[in-house]
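Trainee: the following block contains a protein sequence and its predicted model.
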Amino acid sequence: MSGGPLQLALREWRDRFRHPTTLICLAGTSVILAIIAPFDGAALLRPLPRLAYWTMVVTTTYAAGLWVNIYTLHRWADRLPRQRRLAVIGLATATCVSVLVWVLNGMWLGFWPAGTALAVYLAQVFVIALIVAILIEAVVQRIMSATAPMVGPSILDRLPLDKRGTLLAMSVEDHYVRVTTTKGQEMILMRLSDAIRETATTPGLQVHRSQWVATAAVVAADRKGDGAVLTLADGTQIPVSRRYVPAIKEAGLLPAR
C-alpha cells in the first residue's frame, strides 16, 4: 500500500470501523444508552425511536471521532512531541463530536441550546463522548488483542490480521516503514530503528540505511559493485550498501569471491 497521510488514515479508519468487534460494541453501547435514557430521553422518545436515535448518535460520533483521531495522528505524528500530539488529537476529537451531537440533536429533536445552556450542554456532551469513546476503545482493543493470532515478532501486531504472515523485510518510505510479509505489505507510521527493535524474535539484518531483511527470507545474494543485492523468497531484490557487506558475509549470506 502506498499514499500519503490521508490515504493511510482512510484505510486504517475503514478497517477499524468495519471490524465486527467495533460494530458489536457500537450496537451494545446504543442499546445501553437507549435503556438508561440519559437527558430525560424516556420522556422525549418512545423505546424504538430512542434506540434509533442513540444508534445514530453513537455510530456517527464514533465514526467522526475515530476519523479525526486517526487522521490527526497520521498528519502530525512526526511534527509534534507525544504529549502535544495527544492534546491536539483530544481537542480535535472532542470539538468534532460535540458539534456533531449539537447538530444531530437540533435536527432530530429540535433542541438548539444557546448561551449558557449551550456551554453546559457541550460540557456534558464532551464528558459523555469521552467516557463512551474510552469504553468502546478499551473493549475493542482487549477483544482484538485476545483474538489476534500470536505469530512472530511484535511488529506484526501492528498489521491488519490478513497481513500477519512470516516477516520478510522492511523498508523506509518518507516517515513510514513498509513491512513485507508472506501475506502482503503494509505501511506503518514509525521509525525503522523502532521497527527493528520489534523484530527481536526474527533473525535479521539491516543491510542499508533504509532496509532490513529477515535472514531466513534470503534465497540468493550477489555482489554489485562495492555492495550487493539480496533476493528474497518472494522475488524481491534488496540492495546492500557497502557499509553492511561485512555483516551479510558474517551471516553467511554472501559467498566469498
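Mentor: Arrived safely. Numbering: from 1, shown residues only.

Trainee: drop to CA atoms for contacts and neighbour counts, all remaining ones
Mentor: Will do.

Trainee: what about residue 95, neighbour count?
Mentor: Residues lying near residue 95 (other CA atoms under 10 Å) number 15.

Trainee: then residue 191?
Mentor: Neighbours of residue 191 under the rule other CA under 10 Å: 16.

Trainee: let me see the ranges of the strands in the stretch 151-257 of the chain.
Mentor: Ranges of strands in the stretch 151-257 of the chain, per DSSP state E, counting those that start in this stretch, are 167-173, 176-181, 184-189, 204-208, 211-214, 218-224, 227-232, 237-240.

Trainee: tell me which of those sits nearest to residue 159.
Mentor: With CA to CA as the measure, strand 184-189 is the member of these nearest residue 159 (6.8 Å).

Trainee: in TSV: the strands of the stretch 151-257 of the chain, plus mean neighbour count and distance to residue 38.
Mentor: Converted to TSV, the strands of the stretch 151-257 of the chain look like this (neighbours: other CA atoms under 10 Å; distance: least, CA to CA, whole Å):
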stretch	mean neighbour count	distance to residue 38
strand 167-173	22	48
strand 176-181	22	43
strand 184-189	20	39
strand 204-208	20	55
strand 211-214	22	53
strand 218-224	16	60
strand 227-232	20	58
strand 237-240	20	59
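
Trainee: here comes the other one, which I'd like you to weigh against the first:
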Amino acid sequence: MPSFASTRKFLCAYGRAMAQPVIPVVWLVTSIFGIVASPFGTEHFPLTGRVAFWPITIGLGVLAGGLLRVVVRDCWGLRSFWPEAPLIAVLATLGLTPLFLALARAVAGPEQHVPSTPAMTGYIFIMSIITSTLRHAVAATWPGTAAAMVPPPDPAQPDPALSVPALAAAAPPARDAAARLMARLSPELRAPLIRLQMRDHYVEVFTEAGSETVLLRMADAICAAEGVAGLQVHRSHWVARQAIRGVMRAQGKVSLALQDGTQVPVSRGNAPAVLALGLQEMSPQAETGAQAPQAMVAR
C-alpha cells in the first residue's frame, strides 16, 4: 500500500504536470482544429457530434497523458525516449480506445460512421508517439539536459558546495552547472538554482521556475548541485550564493533573505561562517518593504 508521502509526491507531480499554462491553449486549439478539419473519419459526424467528440477526447487524452507520464517517469524512472514514449503510447491506447469508441458511437448520429477498433487504436497510438516526440524535442533544446553524460564527482576531492571559500567564487550559469541535479527535474523547472530543503527522505529543489520534490538524500542533492556556489546553512537547508539578498538577525537568531522572498534559517553552528561573508544586513522590516536595507556588514 503506498505511503502518504509517496501519494502526496505523486499528486504534487501530477498537479505540476497539469498546471502548465500551455495545456488549456493546446486543448482549445486542437479542439477547434478537430471540429473544423474533422480528421480520422469524424467528417461523417454531425456538427453537434464533432463539437462534443473532440473537446472531450482531447481533454481525456491530456489528463490521461499527464497521469501516465508521472507514472512512467517518476514512479518507474523511465525518462529516456525509449522506452518511455512507446510505453506511454501502449498504455494510453489500451485505456482510451474503449472510451473513445463509446463516445464516437454516442455522437456519430443515425448513420453511425464510427472508426473501427483497429483504426481508433492506431490513431491513439500514433498521436501519443507524436506528442512524446515533440515533448522530448522541446526538452532537448533546454540547456543542461545532457546531464546524464556528466560523470560523478571524484570522492577524493572536497565538495565546493560545502566550503565557505566557494561562496566567494563566481558561480557559473546555473543552467550549465548542477547538471546532474537539473536532470532529475521536469524540463520546465530547469532554471537557475535557488535552494534545497530536506523533507523527510526527499529534497525539495527550488529554482527560478518553481519547485519539485525528488527522492534524494540531502548530501547527494548537494553533491549533484556541483558547479553552483553555495553553502549548507542548516541541517535541512542549502542555498545558492547568487540567490542570497542579505542576512537578518533577530532575537539571537540568524536567517538569510533570498531573492524568491523566502527566509532560510541559519543554524547556530553555521552562523559565524555566514556572518563572516560580509553579506548585506537587513532588518525584518526591510524584507517586508517597511524599511530600506541597512549598510553592508564589515567583517
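Mentor: Ah, there it is. Because the structure is a prediction, the values reported are computed rather than measured.

Trainee: could I get the strands of the stretch 151-257 of structure 1 as a markdown table with distance to residue 76 of structure 1?
Mentor: Below are those laid out as a markdown table (distance: least, CA to CA, whole Å):
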| stretch | distance to residue 76 of structure 1 |
| --- | --- |
| strand 167-173 | 16 |
| strand 176-181 | 13 |
| strand 184-189 | 11 |
| strand 204-208 | 27 |
| strand 211-214 | 24 |
| strand 218-224 | 36 |
| strand 227-232 | 34 |
| strand 237-240 | 30 |
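
Trainee: and these: which comes nearest residue 12 of structure 1?
Mentor: For residue 12 of structure 1, the closest of the strands of the stretch 151-257 of structure 1 is strand 184-189, at 10.3 Å, according to CA to CA.

Trainee: sorry, back to before: right, and the strands of the stretch 151-257 of structure 1 - which one's nearest residue 62 of structure 1?
Mentor: Of the strands of the stretch 151-257 of structure 1, nearest to residue 62 of structure 1 by CA to CA is strand 184-189, at 22.6 Å.

Trainee: quick one: that closest one to structure 2 mean distance?
Mentor: Compared with structure 2 after fitting, strand 184-189 of structure 1 has a mean deviation of 4.7 Å; criterion: mean CA distance after the TM-score superposition for structure 1.

Trainee: likewise for stretch 49-67 of structure 1?
Mentor: So stretch 49-67 of structure 1 averages 1.5 Å relative to structure 2 (mean CA distance after the TM-score superposition for structure 1).

Trainee: distance from the chain centre to that stretch, please.
Mentor: Taking CA atoms, centre = their mean, to the nearest Å, one finds stretch 49-67 of structure 1 lying 21 Å from the centre of the chain it belongs to.

Trainee: got a list of contacts for it?
Mentor: Under the criterion CA atoms under 8 Å, 6 or more residues apart in numbering, residues 9-10, 13, 17, 26-27, 29-31, 33-34, 37, 41-42, 93-94, 96-97, 100-101, 104, 108, 133 lie in contact with stretch 49-67 of structure 1.

Trainee: which of those residues are buried? Put it as a PyMOL command.
Mentor: Entered in PyMOL, the line below selects the buried ones among the contacts of stretch 49-67 of structure 1, by 16 or more other CA atoms under 10 Å:
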select buried, resi 9+13+17+26+27+29+30+31+33+34+37+41+93+94+96+97+100+101+104+133
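
Trainee: out of the contacts of stretch 49-67 of structure 1, list just those in helices.
Mentor: Counting by DSSP state H, the contacts of stretch 49-67 of structure 1 place 9-10, 13, 17, 26-27, 29-31, 33-34, 41-42, 93-94, 96-97, 100-101, 104, 108, 133 in helices.

Trainee: what about stretch 114-128 of structure 2, distance to the chain center?
Mentor: Distance, centroid of stretch 114-128 of structure 2 to centroid of chain: 31 Å (CA atoms, centre = their mean).

Trainee: residues contacting it, please?
Mentor: 40-42, 85, 88-90, 92-93, 96-97, 100-101, 104-105, 108.

Trainee: one more time with 10 Å, if that's ok
Mentor: Applying CA atoms under 10 Å, 6 or more residues apart in numbering, the contact partners of stretch 114-128 of structure 2 are 40-42, 44-45, 61, 65, 85-94, 96-98, 100-108, 130-134.

Trainee: how about that stretch: buried residues?
Mentor: Quick answer for stretch 114-128 of structure 2 (16+ other CA under 10 Å): 114-115, 120-121, 124-126, 128.

Trainee: got CSV for those residues, with secondary structure too?
Mentor: Converted to CSV, the buried residues of stretch 114-128 of structure 2 look like this (DSSP: H, G, I helix; E, B strand; the rest coil):
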residue, secondary structure
114, coil
115, coil
120, helix
121, helix
124, helix
125, helix
126, helix
128, helix
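
Trainee: turn those into TSV, including distance to residue 78 of structure 2.
Mentor: Listed next are those as TSV, based on distance: CA to CA, whole Å:
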residue	distance to residue 78 of structure 2
114	35
115	32
120	26
121	23
124	21
125	19
126	20
128	16
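
Trainee: looking at those residues, which is nearest residue 233 of structure 2?
Mentor: Nearest member of the buried residues of stretch 114-128 of structure 2 to residue 233 of structure 2, counting by CA to CA, is residue 128, at 44.9 Å.

Trainee: how much space between the most centrally placed residue in structure 2 and residue 16 of structure 2?
Mentor: Closest residue to the average C-alpha location of structure 2: residue 186 at 3.4 Å, with CA atoms, centre = their mean. Separation of residue 186 of structure 2 from residue 16 of structure 2 (CA to CA, to the nearest Å) stands at 9 Å.

Trainee: list residues touching both of these two?
Mentor: Common neighbours of residue 186 of structure 2 and residue 16 (CA under 10 Å, 6+ apart) are 211-212.

Trainee: just the buried ones from the contacts of stretch 114-128 of structure 2?
Mentor: The buried subset of the contacts of stretch 114-128 of structure 2 - by 16+ other CA under 10 Å - is 42, 44-45, 61, 65, 85-90, 92-93, 96-97, 100-101, 103-105, 107-108, 132.

Trainee: and residue 58 of structure 2, how many neighbours?
Mentor: 18.

Trainee: now for it, which secondary structure element holds it?
Mentor: According to DSSP states H and E, residue 58 of structure 2 maps onto helix 47-69.

Trainee: got the buried residues for that helix?
Mentor: Residues 47, 49-59, 61-62, 64-69 are the ones in helix 47-69 of structure 2 that count as buried (16+ other CA under 10 Å).

Trainee: picking that back up, for the residue nearest to the centre of structure 2, which non-adjacent residue is closest in space?
Mentor: Nearest residue to residue 186 of structure 2, sequence neighbours excluded (CA to CA, 6 or more residues apart in numbering): residue 212, at 8.0 Å.
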